[in-house]
Each structure stands twice: as C-alpha cells, then as structure tokens.
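# Return atomic coordinates for the entry below.
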Amino acid sequence: MSEFLTTFFSFDNFLIATILPFLFVLTVVVFVHEMGHYLVGRWCGIGVREFSVGFGPELFGFNDRRGTRWKLSAIPLGGYVKFVGDMAVTSDPTSQESASLTEAERKTAFHVQPIWKRAATVVAGPLFNFLLTIAVFAVMFSIYGRAVIEPTVAETRPGSPAEAAGFLPGDRFVSVDGTKVSTFADVQRLVSGRAGDSIVFVMARGDDKVTLTAVPESIEQTDALGNTMRVGAIGVVNTPEYAERRHVIYNPVEATGQAIIETGHIIVRTGQFLKRFAMGREDRCQLGGPVRIADMAGKAAAMGFEWLVQLVAMLSVGIGILNLLPIPPLDGGHLMFYGAEAVMRRPVSERVMEMVYRVGMFAVLSFMLFVFWNDLFGC
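Presented below is the predicted three-dimensional model:
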C-alpha cells in the first residue's frame, strides 16, 4: 500500500505531473475571463443565473444570496456566465422566451439593456484576461527584475541573411523598421515573427550610422519548455562573452509599466502571427490545443511554480485575443452584432444573426478539430 501511495503521489505520476498543472492553468484563465463578464455585468445591473467553470454536468456548486448558481462542471475546457434573459445569440426583447420573464427579471435581463452595457459586459472577459497577464508580469518583474542584453553584434553566421546584408561584429542595433530598440530582446521580438519579410535595420558602426536590409529566414528553435517552433532570424550572434549584460530591478510602478508594455508586445506578435497564418505564411504546427497545453503545463510545473504562473499569463492573453475575433459565438462576434445595431439603430434581424451564428459556430468547431488533430496526429 505504501508503495502504491508513493507511486501515485510522486511528481512523475501523470495525474500529478500533467493533469493537475493543466487544470490549474486552464481554471485560472477561464475563471478570470468569466469573472470579467460577471463583475461588469453586475455593475451594469444585469442579473446572473449561473457562473460555471467548465461545461457539461455539474460536479458541485452553490447558490449565493442573489440567486446565482456558482458551479464547477465536468468538462474543463471553458466556462460561461448565464445572464437573466440571455437565452441565445438571437434573443431580442420581443421574443416569446423574453415574454415569459417576470417584470422584475425583464428589468435585469441582458438582451434588453442598452448597447453600451451589453458591449461592456462582453468585452470585459478578454479585458480581464489581459489584466491578468499584466498583473502576473508586474509581480514577476517586481520580484525578479529582468536580465537585459545590449543590442550588439558579436558575429554573424556564415551564409546567413545578416552576413549577406553586411552586418559586422561590433555593430549596434539602433532601430528595426523604424522602431527604436534598446535591448537584444527588442531586436528578436521585431524579427522573430517576420520570416520572409524585407526589414530595414539602422546600425551604429563606430561614430557612423549605416542602413542595412535583410530578409529573416525561418529556423527551428526550442523554447524553455521544450517546444519546437519556427521563428524568423537573420543570423546575428550575441555571445555572453561579447554582450554587455545587466540586471534591471523595478519598483512596483515601473514593473507595472513594463508589464503593460510586455503584454502589448505579446498582443501585437499574436495578431501578426494570426495574420500570417491566415495568409499561409506560418507553419500549422505552431498551433496547438489542450493536449499541447497540458504538456506545457506539466513541463512548466516541473521547472517551478513561477514558470507555471508565466504560462498562465501567456495563455490568458492568447485566450483574450482569440475571444475578440469577430466570429460568433466568440465575444468578438457579439461585439460585431452590437456594432451593427449601433449603426443601424435597430437589432440585426434574427434570420441574419442565426445564419452568421451557425457559420461562426462551424468555424470555431473546425478550428478546435484542427488543433486537436495537430496535437494528436498532425505534428
């Protein structure tokens, strides 16, 4: 019996090493997202019937004093907030279902609220995901600071785009395509997502400045969690022996500012990736689903709790961005309908909404199947 318990509770056990970290990461991200909907909805005076982390059958839950059912459900791949009167995407104030509400319920029903209240409630989910990422980075920067490498060139790889463009050892990056840089990480950020694009670099060479143009090549790179990905690179090497390194310590205000900047960089890079992916310029294997997230969560947990928290931050901003895509039933799809309603001064017809909703649902399900296939068979 003791041997069984030792095996079961050992960190190498699949349940402890992978499933629990995965559930932790996903639960935090989903809870924060849905809490955004809930808190802003309540602030707008909208009644809430259910708050669920997960889908499907309820595992356990309770009712609060306002009558909201808080519950944990069996399928931990999302969650939802069910508002009073929020029957479906095509619900409107004159529908038969709406007519069944009591007078008190109609006053707090979601679909009878002004557009700005509905839009604020919907956008709050992704917004809270971004705020979670900012909060995590702010804490990490406050505690650990940040290692900074000066943006200098130690050498160029033979046959690389950098060698062909004329980069020389000792050159210092000043700007990348018009964006000023102050660290080597800035250069990597601006180059990594642009394989195949022509990029203009301004370099400081002694007392002069030179302008060089290079086209990053796509290379395979392994991150700290062991994931292999393709990134753009020009072949500049910044060795520890040559590079000037420093460790920057931030106070809480500075850490928050840096966290906002870092989150903004991630949002831009993600948007850039999605655009290039839609154009067929990114490897489909860069996209993964729950299986890959579970694997990453297990590896992060093995490296330490701070790595697991950083994974929460990265996944949170990704979920926020995906939810803002203008595709029903995602939050961005609802915002698209509210925008049309604001312009036309009347709700979009039920028939049109239903048709767009079905197309959007098909797109979302197809995407989910695609990432599942990548996880299990495709890559």
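
# contacts, neighbours, all on C-alpha from now
Will do.

# And what about Val81, helix, strand or coil?
strand (DSSP: H, G, I helix; E, B strand; the rest coil).

# what's it in contact with, if anything?
Residues near Val81 by C-alpha atoms under 8 Å, 6 or more residues apart in numbering: 34, 37-38, 48-52.

# And the residues you listed, which is closest to Ile149?
Glu34 (38.5 Å; C-alpha to C-alpha).

# which residues does that closest one contact?
Glu34 neighbours (C-alpha under 8 Å, 6+ apart): 51, 79-81, 125.

# Name the nearest of the residues you listed relative to Arg292.
Set against Arg292, the nearest of the contacts of Glu34 by C-alpha to C-alpha is Gly79 (19.7 Å).

# residues in contact with the closest one?
Per C-alpha under 8 Å, 6+ apart, neighbours of Gly79: 30-31, 34, 51-55.

# What about the residues you listed, which one has the most neighbours?
Val53 (26 neighbours; other C-alpha atoms under 10 Å).

# my hunch is that it is in a strand, does that hold up?
Yes. Inclusion of Val53 in a strand is indicated when three-state DSSP is applied.

# Could you report the separation of it from Leu127?
Going from Val53 to Leu127 by C-alpha to C-alpha, to the nearest Å gives 18 Å.

# and what of Asp375?
Taking C-alpha to C-alpha as the measure, Asp375 falls 28 Å from Leu127.

# Going by secondary structure, the most centrally placed residue in the chain is in what exactly?
Centrality entry for the chain: nearest residue to the mean C-alpha point is Gly318, 1.1 Å, by C-alpha atoms, centre = their mean. Here Gly318 sits within helix 305-323, counting by DSSP states H and E.

# What of Val231?
Applying DSSP H and E, one finds Val231 within strand 228-233.

# roughly how far is the helix or strand immediately after that strand in the chain from the heart of the chain?
Remark: after strand 228-233, the chain's next helix or strand is strand 236-237, criterion DSSP H and E. Taking C-alpha atoms, centre = their mean, to the nearest Å, one finds strand 236-237 lying 29 Å from the centre of the chain it belongs to.

# Which strands or helices does strand 236-237 pack on?
Judged by 3 or more C-alpha pairs under 8 Å, 6 or more residues apart in numbering; DSSP states H and E, strand 236-237 is in contact with strand 155-156.

# ok, and what's touching the strand it packs on?
Taking contacts as C-alpha under 8 Å, 6+ apart, the residues outside strand 155-156 that touch it are 162-163, 167-169, 235-238.

# For that strand, what is the distance to the chain centroid?
34 Å.

# And for stretch 117-127?
Relative to the centre of its chain, stretch 117-127 is centred 17 Å away, using C-alpha atoms, centre = their mean.

# another one to check against the first:
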Amino acid sequence: MDFLATLATWIWQYGIMFLLVLTLVVFIHELGHFLVARWCGVTVKAFSIGFGPEIYGFYDKHGTRWRFAWIPLGGYVKFIDDDNASSQGSSTKGLTASERAGAFHSKPVSSRAAVVAAGPIANFLLATVLYAALNMTVGVRVLPALVDGVVPNSPAAQAGFQPGDQVVAINNTAIEKFEDLQRIVGSSAGEPLAFTIERNGEKLTLNATPNVDEQRDAFGRTFRRGLIGIQRTMSADKVRTVDVGIPQAILLGVGETYGNISQTIAGLWDIVTRRQSAEQMGGPIMMAEVTAKVAELGWEPMLRWIAFISANIGFLNLLPIPVLDGGHLLFYGYEAVRRKPASERMQQMGFQVGLAVLMMLVVFVNFNDIMNVWRRITGTG
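Prediction:
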C-alpha cells in the first residue's frame, strides 16, 4: 500500500505537470505540419495528440478528425493517403479523383519537404516567442563576467587571474555575461582555453585548462564539467536588468533558442566521445521530475523550461533517422538530387533501421530512469 501511495503521489506531483507541458509542445509541433499541409493542398485525415485508443475526438468542417489518445507521449498528423501515422508508405486505392488531388505523396518534393520541416520549425518558433516575450516583460538579466575571487592552486590562479579582472572573450568568442563563461568552461574540461581579459583598462591574454570535475546531479546522474577556479558574487546588487525593445528581444530569443540546440549538440558529442557519462541521458521520468521542480520556482523559469524542451524536440526531430522528420527530409533530399524517389526497398530498410535505433534509444533512456530511481530509493548511488 505504501508503494501504491507513493506512486499515486508521484503521478500527481510530477506526471500531470509534465504531460501538460509535453502536450503543448507536441501540439505546436503537429500544428506546424498541419497548417503547412493545408496550405500545400494536402488533405489531413487525423490530428492526434497521443497514440493508441481514442479518449475524445471530433471532426472539423474539413473532415479532419481531431483526437486525444491514451498514450500521451507524442502525436501525429495523418494524411489521406498515409498507410500509417508515420507517413511510411502510401496508398490511393479506393480514393476518388478529388481525394487523390489531396494526397500527400503525390505532391512535389518541395511541398512534402515543407510539410515535414514545418513541425520542427514550429517548435523553434515557440521557443523563440517564449524567450522574446520574457525578454520584453521581465527584461534581460546580466551578470557581468567579473572575477571576484580566485581559488588558490586552481587553473585560474596558475594562469594569473586576479580579482577585478573582466573576461571579455574565450578563444576569440565574445563573453557578454558570466553565464557565457560558465557555459564554455563547463563544456571544455581538459581543453586549453585562451582568455582575453580587461585589467585596469588593459587587455591581456591568459591561458588555462579547466579541471575535470565529476559530480552527481539531484537525480543521481553522473556528469562532468570543467572548472578553472573563478569565483563570482551572485548577490542581487551585482545583477543588472536591461530593458529591451521588440526587435532586440526577438533577436535575443533566436540566440537563446540556438544556444539551447548548440548545448544539446555539444552534450551528445561529449557522450559519444565518452567525455560525459551516458547515465545523464534520461527519459520521461527524469523530464517529469525536472518539470515539477522547475514549476516550483515560478512562471518565468517554467516558461523558459518549456522553451528549452520545445527547441530540443525540434532539433531531435531533425536528426537524419528514418521515422523522424529528419529521416523523411533525408529521403526527399535524395529524391531532389536524383530526380527520382529512393526505391521502396531502400525506404523500407531505412525505416526498419531507424525504428530499431529509436527503440534502442527509448529502452536505454528509460532504463537509465529506472536505475536512477532505484539508486535513490535504495541509497546505492
């Protein structure tokens, strides 16, 4: 009974909030596909949030079935000639001449590519809009990259950093705020970095290699980060809030969305090159836990978290894996270059390989989730 009570509490505290966030992000993604499909003259048979048996649905005036299903981890837009929800294979058998005119697979490759790309683009737009709205309403908080202290015997101390130094660039990449410095140093453990600093009106170059610091996060996952030993006072009087206009807020929103994607790419590369532990890759359980913790911090962090999730779902869908949007775009690129579509056998093989890769990834991240929960329960990690 204690286990059931704990499970019920977890579902209420973590699961519901996560599903609301995921439903919003998935809806925007599928809405991108849907709107561009309609614009290209494609007949949409179904718009589904979730998979499996239907909970609730209705038809719009165009004959599209809008539905909510029992398995809420994703969604799809199904076209009139699709054999399945992933648009893998098509059939116009039994369709009238007017219905064939709305078939997705009979459209030019440019139209099909536009429909497929619209989903990830919609996610990027959602992230940008959320960031831009926050930039306009609460302003942009800036913590200058000033050095308030240097840890003795650290890489920073050995490089000659002094309190009062301001970091203006790392490896010729401009540093505007302390978060920029943390991001670059944190992802560069063991790599030599050239710091351009300002000291008493003079620019100097100091070279330091961040130490590798291995830690466990609040969810029991191991991660590595770079540290050089620079200390910064985080008191409120050190933070500047800058008001920005609409154009600058949008540009900053685009930059933050791009930064999210770049951070994800760097993280994946670190895992592939074994600089970071694959343990930190998590699935729905980890996402639900993070969502609940962020929600406790207030509406602003929550909106930033939604923007982060949206940007990354857009990016992950563009990976060149058949089954995902990126896989479809890969085949359309082949078709555009060769002036003919890939053979049915090639597409089927690609679909099977892509599905296998995707399923292995799903199993892996869920296994990580379960093992980390188990370690926390048993106190073994």
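
# Let me see the TM-score of these two.
The pair, once superposed, lands on a TM-score of 0.89 when counted by TM-score structural alignment, normalised by the length of structure 1; 365 aligned residues with a C-alpha RMSD of 2.4 Å.

# The contacts of strand 155-156 of structure 1, buried ones only, as a ChimeraX selection?
This is how ChimeraX selects the buried members of those, with burial counted by 16 or more other C-alpha atoms under 10 Å:
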select :162,163,167,168,235,236,237,238
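
# Asn323 of structure 1: which of the contacts of strand 155-156 of structure 1 is nearest?
Using C-alpha to C-alpha, the contacts of strand 155-156 of structure 1 come closest to Asn323 of structure 1 at Gly235, 35.5 Å.

# Please report how far the closest one lies from Leu212 of structure 1.
Using C-alpha to C-alpha, Gly235 of structure 1 is found at 14 Å from Leu212 of structure 1.

# hang on, the earlier thing: which of the contacts of Val81 of structure 1 fall in helices?
Members of the contacts of Val81 of structure 1 lying in helices (criterion: DSSP state H): 34, 37-38.

# Could you save the residues you listed as CSV and add columns showing distance to Gln286 of structure 1?
Supplementary listing: these in CSV, determined by distance: C-alpha to C-alpha, whole Å:
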residue, distance to Gln286 of structure 1
Glu34, 27
His37, 30
Tyr38, 33
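
# Out of the residues you listed, which comes closest to Glu282 of structure 1?
Glu34 (31.0 Å).

# how about the closest one, what's its match in structure 2?
Alignment note: Glu34 of structure 1 maps to Glu30 in structure 2; criterion TM-score structural alignment.

# same deal with Phe130 of structure 1?
Using TM-score structural alignment, the partner of Phe130 of structure 1 in structure 2 is Phe124.

# before we move on, what about Leu324 of structure 1?
Using TM-score structural alignment, Leu324 of structure 1 pairs with Leu318 in structure 2.

# ditto for Val210 of structure 1
Matched across to structure 2, Val210 of structure 1 falls on Leu204, judged by TM-score structural alignment.

# dump the residue contacts of Leu134 of structure 2.
Glu300.

# To which secondary structure element is the equivalent of Phe167 of structure 1 over in structure 2 assigned?
When structure 2 is aligned by TM-score structural alignment, the residue opposite Phe167 of structure 1 is Phe161. Assigned by DSSP H and E, Phe161 of structure 2 belongs to no helix or strand.

# Grab the nearest non-local neighbour of Phe161 of structure 2.
Val150 (7.0 Å; C-alpha to C-alpha, 6 or more residues apart in numbering).

# Next up, the contacts around Glu350 of structure 1.
Contacts for Glu350 of structure 1 (C-alpha under 8 Å, 6+ apart) come out as 90-91.

# Relative to Val151 of structure 2, how far out is the aligned partner of it in structure 2?
Under the alignment defined by TM-score structural alignment, Glu350 of structure 1 corresponds to Glu344 in structure 2. Distance, Glu344 of structure 2 to Val151 of structure 2, by C-alpha to C-alpha: 62 Å.

# Residue for residue, what is the longest helix structure 1 has?
Assignment by DSSP H gives helix 115-144 as the longest helix of structure 1.

# one step back: cool, now which of the contacts of Val81 of structure 1 survive the switch to structure 2?
Retained in structure 2 (both residues aligned by TM-score structural alignment, their matches' C-alpha atoms under 8 Å) from the contacts of Val81 of structure 1: 34, 37-38, 48-52.

# I figured Ala46 of structure 2 hits Asp82, correct?
No. Counting by C-alpha atoms under 8 Å, Ala46 of structure 2 does not reach Asp82; the two are 10.4 Å apart.

# hmm, back to that, by how much does the strand holding Val231 of structure 1 deviate from structure 2 on average?
Superposed on structure 2, strand 228-233 of structure 1 shows a mean distance of 4.0 Å to its aligned residues (mean C-alpha distance after the TM-score superposition for structure 1).

# From the contact counts, what lies against that strand?
Using 3+ C-alpha pairs under 8 Å, 6+ apart: strand 228-233 of structure 1 touches helix 184-192, strand 217-222.

# Look at Gly52 of structure 2 and give its secondary structure.
strand.

# re earlier: for the contacts of Glu34 of structure 1, give me CSV that also has distance to Phe201 of structure 1.
Shown next, in CSV, are these (distance: C-alpha to C-alpha, whole Å):
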residue, distance to Phe201 of structure 1
Phe51, 50
Gly79, 45
Tyr80, 46
Val81, 48
Gly125, 38
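
# Please enumerate the strands of structure 1.
48-63, 69-83, 146-149, 155-156, 172-176, 179-180, 199-205, 208-214, 217-222, 228-233, 236-237, 245-248 (DSSP state E).

# Tell me which of the ones you listed lies nearest to Gly193 of structure 1.
Among the strands of structure 1, strand 228-233 sits nearest to Gly193 of structure 1 (C-alpha to C-alpha), with 5.7 Å.

# So which bits of the closest one are buried?
Buried residues in strand 228-233 of structure 1, counting neighbours by 16+ other C-alpha under 10 Å, are found at 230-233.

# Tell me the span between the first and last residue of stretch 81-96 of structure 1.
End-to-end distance for stretch 81-96 of structure 1: 22 Å, by C-alpha to C-alpha.

# That stretch: which residues count as buried?
Of all the residues in stretch 81-96 of structure 1, those buried under the rule 16+ other C-alpha under 10 Å are 81-86, 89-93.
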